[in-house]
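**Q** build me a model:
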Amino acid sequence: MRVLGFMTGTSLDAVDMAVLETDGETIEAFGPAGERKLSDDVRKLVLAATEAAREWPRDAPEPEIFAQAARAVAEEHLAAAAPFLEKNGLTWADLDLIGMHGQTVLHERPTDGRPGRTVQLGDAAWLADQTGRPVAFDFRSADVAAGGEGAPLAPIYHLARARAAQMTPPLAVLNVGGVANVTLWTGVGELSAFDTGPGNGMIDLLVQNRGAGRFDDKGNYASVGLVDEGVLRALLAHPYFDAPPPKSLDRYDFSLEPLSELKLEDAAATLVAFTAEAVRLGFDKLAAAPTQVIVTGGGRHNPEIMRALRERLSAEVVSAEDVDWRGDAIEAEAFAFLAARTARGLPISFPSTTGAPEPMKGGRIVTPAGPALQQD
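**A** Have a look, this model is predicted:
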């Protein structure tokens, strides 16, 4: 089937899009991929929804802003996809299915017998009505309800992508997004995965809080800063790093407070080291040592992060483009793939990737109630 996958990450940068032809087991063809930057209004609305989510008691109704933000996110998806499809000679009718991850505003891992919570906003029913195509969404809730972490979900796609490229294990895929997560493929169908620690998220928040932009473009601040080893040790003392995998994080699980006395450049350099050292610690918990680490996500665009990873990891570290993968499209491709698996009733999470009690089906599919939106 031909599936359009959408991904909007916690960096609140863009709507990523990718078309795959897949049955949810193998990749038959790679269609076009692209992105559209989020509008400032939607970014502000999602940030407000995120703040509401962080203050939301478990026994209270969901914040009213969720519905408003969910519609706005869906509208942003439609605004991104319509010109993208037209540019690539496609119409909505050419698609069999849409996979929409939605915008994460809350992710709490299960702790001490308390189940986790995860919220991804996006009005899938509205998007289905507007496009006339079925939409797969809500990929994480079933896993969380069963006691799993709900993340990461891309590992089964990483396996399919590696196989499509005729790669061989042991191989690791490291996604450095707002949070960093690793997938290890050790053998035929054998996967393990977990969040290693912060990715770009803390660096983005640092730069934003200091009024220095939205992110550290090309690592410019970090490149002239010095790592504060005392602050780095304090950050690495977080109990998360002693917890066994599978495990997951929210981008707000670590505080910027330990960096408050550092100048921007030194704080950015220290956070780069934190990201890389957290990955190294995570790799120490892997069942086998990979021979190669393929880095995806926005972090691969930061030369300082890539340099730090190469210094601290014993395996060869390469970017997605070095192995002819579409680094900016991997997660959108993944949710196209997961949508196909959802449609076929195949599991999307596993005990070794999320801690679920068994291989778990996930995602829901909503069908359109009316005719497709007509494209000009």
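
**Q** use CA for all of it now, contacts and neighbours both
**A** OK.

**Q** ok, and for stretch 277-284, which residues are buried?
**A** Within stretch 277-284, the residues that count as buried by 16 or more other C-alpha atoms under 10 Å are 277-283.

**Q** tell me the secondary structure of the residue nearest to Thr91 when sequence neighbours are not counted, please.
**A** With sequence-adjacent residues excluded and distances taken as C-alpha to C-alpha, 6 or more residues apart in numbering, Thr91 is closest to Leu85, at 6.0 Å. Following DSSP: H, G, I helix; E, B strand; the rest coil, Leu85 is assigned to helix.

**Q** so the closest residue to Gly362 other than its chain neighbours, which state does it fall into?
**A** Using C-alpha to C-alpha, 6+ apart and skipping the chain neighbours, the partner closest in space to Gly362 is Phe139 (5.2 Å). Of the three states, Phe139 takes coil according to three-state DSSP.

**Q** thinking Phe139 is in contact with His101, fair?
**A** Yes. The pair Phe139 / His101 is scored as a contact, 6.9 Å apart, by C-alpha atoms under 8 Å.

**Q** and the residue nearest to Gly362, what is it in contact with?
**A** Contact partners of Phe139, counting by C-alpha atoms under 8 Å, 6 or more residues apart in numbering, are 101, 362-364.

**Q** save these as JSON lines, and put in neighbour count and distance to Ile330 too.
**A** Listed next are these as JSON lines, based on neighbours: other C-alpha atoms under 10 Å; distance: C-alpha to C-alpha, whole Å:
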{"residue": "His101", "neighbour count": "28", "distance to Ile330": "13"}
{"residue": "Gly362", "neighbour count": "26", "distance to Ile330": "19"}
{"residue": "Gly363", "neighbour count": "25", "distance to Ile330": "19"}
{"residue": "Arg364", "neighbour count": "18", "distance to Ile330": "21"}
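
**Q** here is the second sequence; please produce its structure so I can put it next to the first one:
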Amino acid sequence: MTTPTTDATRYYIGLMSGTSLDGIDAALVALEPTSAPRLIATHAEPITDSLQQTLLTLCHAHQVSFADLAFAEDAFCRQQAQAVKKLLAQQGISATQINAIGSHGQTIEHAPSGHAGGPAYTLQLDNPSLLAELTGCTVVADFRRRDLAAGGQAAPLAPAFHQVIFKQENTQQLVLNLGGIANLTWLPKDTTHPIIGFDTGPANVLLDAWHAKHQGGRYDNGGAWAASGQVDQPLLERLLREPFFHQPPPRSTGRELFHLPWLESHLNGDEQPCDVQATLAELTAISIAQGSAQLPLADQPVTLIPCGGGAHNPYVMKRIADHLPHATLASPSHFGWPEDWIEAGAFAWLAHQRLHQLPGNVASVTGAKGPRVLGGVYAP
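**A** Have a look, this model is predicted:
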């Protein structure tokens, strides 16, 4: 896509690889002083099967060697660099025209409440020094730990960006991101209310894992397999007893809680696989509805803006719509941001915030002590 530019236009690239582990999204974003961020171009770099398996192993390993971490980090960084180079070549732009790359990295483990009484931590596999070397661009990375140091959950970080690109006056909006994990951002009609955002539970992470085990492939295309099954109500009730679903915000989660062994620990063993898939879709929809019930929404009408890969799953979207009858769906494309590119766009914007010494978090979302400038800067 092409859009007009001015002398004040600054280009940033956002890189995002989420809990779905399906690819590296690269978004080229234009930022100007008097207008909202504009998406200029995109590139999706698939994560190779071997690297995906390595990352999955790291996410669920009880013991990891430094050599394993170094190998995975190097391979991941080189695929990030490929994504950047292909995006620049596609647009005929040189690295010198990019103000900065905002790199989220690949989350390996997220424990904002600590583990077994230990300190809070969040680990994103990343090598911004190598990325700067390979691309010739300034890189901003390590966004989450500054919020964590201020007592926050370090997630979600996209709500500040959601406010910038979606907020409309006198409109109550709910932004729903359906990645590996689902999260909500409430943009209240009454601006005296703070923005609220939090993870609601699993979205694609369990659906993809169960599908891969029984059907092969990385995901249930269109939710067709889930649609062929029936919701197993006793299983659904067992899954919904998970304490995370009943925690008040701020809250965040990831693969360290919601993974295949977690699901299998709730199975009796005689379930039909397609029924389990249907039940997982229902779990996603109900946990989102339960999360929205924790917001000051009551039964007020709300505009629901679905984002992420799960927004392309009509079966899951139908289940969500049935559980949120007061919501009216609005495509993020109406705001100039297609479903798949908002998270990557957020990290381009966060890189801009860091270079201009501006806060990137929303304390009412993460629970941090206040606004903080996020990320470290790595020169080429």
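
**Q** residue in structure 2 matching the residue nearest to Gly362 of structure 1?
**A** Under the alignment (TM-score structural alignment), Phe139 of structure 1 pairs with Phe143 in structure 2.

**Q** over to Asp13 of structure 1?
**A** So Asp13 of structure 1 corresponds to Asp22, using TM-score structural alignment.

**Q** now do the contacts for Ser20 of structure 2.
**A** 179-180, 204-205, 208.

**Q** now those residues as TSV including neighbour count, secondary structure and distance to His323 of structure 2?
**A** As requested, these are exported to TSV (neighbours: other C-alpha atoms under 10 Å; DSSP: H, G, I helix; E, B strand; the rest coil; distance: C-alpha to C-alpha, whole Å):
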residue	neighbour count	secondary structure	distance to His323 of structure 2
Gly179	23	coil	19
Gly180	25	coil	20
Asn204	26	helix	18
Val205	25	helix	21
Asp208	21	helix	22
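
**Q** which among those residues gets closest to Leu350 of structure 2?
**A** For the contacts of Ser20 of structure 2, the minimum distance to Leu350 of structure 2 (C-alpha to C-alpha) is 19.2 Å, reached by Gly179.

**Q** counterpart of the closest one over in structure 1?
**A** Using TM-score structural alignment, Gly179 of structure 2 sits opposite Gly177 in structure 1.

**Q** separation between that match and Asn302 of structure 1?
**A** Noted for Gly177 of structure 1: a distance of 11 Å to Asn302 of structure 1, by C-alpha to C-alpha, to the nearest Å.

**Q** what's the answer for Lys285 of structure 1, then?
**A** Using C-alpha to C-alpha, one gets 25 Å for the distance from Lys285 of structure 1 to Asn302 of structure 1.

**Q** these two - which one has more neighbours?
**A** Neighbour totals were compared for Lys285 of structure 1 and Asn302, and Asn302 leads with 18 against 15 (other C-alpha atoms under 10 Å).

**Q** tell me if Tyr252 of structure 1 really is in a strand.
**A** No. Read with three-state DSSP, Tyr252 of structure 1 is coil and lies in no strand.

**Q** so what's the residue count around the aligned partner of Gly122 of structure 1 in structure 2?
**A** With TM-score structural alignment as the criterion, Gly122 of structure 1 lines up with Asp126 in structure 2. Residues near Asp126 of structure 2, counting by other C-alpha under 10 Å, number 23.

**Q** hmm, Asp126 of structure 2 is touching Glu73, no?
**A** Yes. Contact criterion C-alpha under 8 Å: Asp126 of structure 2 and Glu73 qualify, at 5.9 Å.

**Q** and the furthest pair within the contacts of Phe139 of structure 1?
**A** Among the contacts of Phe139 of structure 1, the pair separated by the greatest distance (C-alpha to C-alpha) is His101 and Gly362, at 11.8 Å.

**Q** tell me, what's touching those two both at once?
**A** 138-139.

**Q** for the stretch 251-380 of structure 2, which segments count as helices?
**A** 260-264, 273-293, 314-323, 342-355, 363-366 (DSSP state H, counting those that start in this stretch).

**Q** let me see the contact set for the alignment partner in structure 1 of Gln294 of structure 2.
**A** Using TM-score structural alignment, the equivalent of Gln294 of structure 2 in structure 1 is Lys285. Lys285 of structure 1 makes contact with 244-245, according to C-alpha under 8 Å, 6+ apart.

**Q** strands of structure 1, start to end?
**A** Under the criterion DSSP state E, strands of structure 1 are mapped to 2-8, 14-22, 27-37, 97-108, 117-121, 135-137, 171-176, 179-187, 190-198, 292-296, 316-319, 364-366.

**Q** which part of structure 2 lines up with the last one?
**A** The alignment of strand 364-366 of structure 1 onto structure 2 (TM-score structural alignment) spans residues 376-378.

**Q** check the mean deviation of that stretch from structure 1.
**A** Its aligned residues in structure 1 lie a mean 0.8 Å from stretch 376-378 of structure 2 after superposition (mean C-alpha distance after the TM-score superposition for structure 1).
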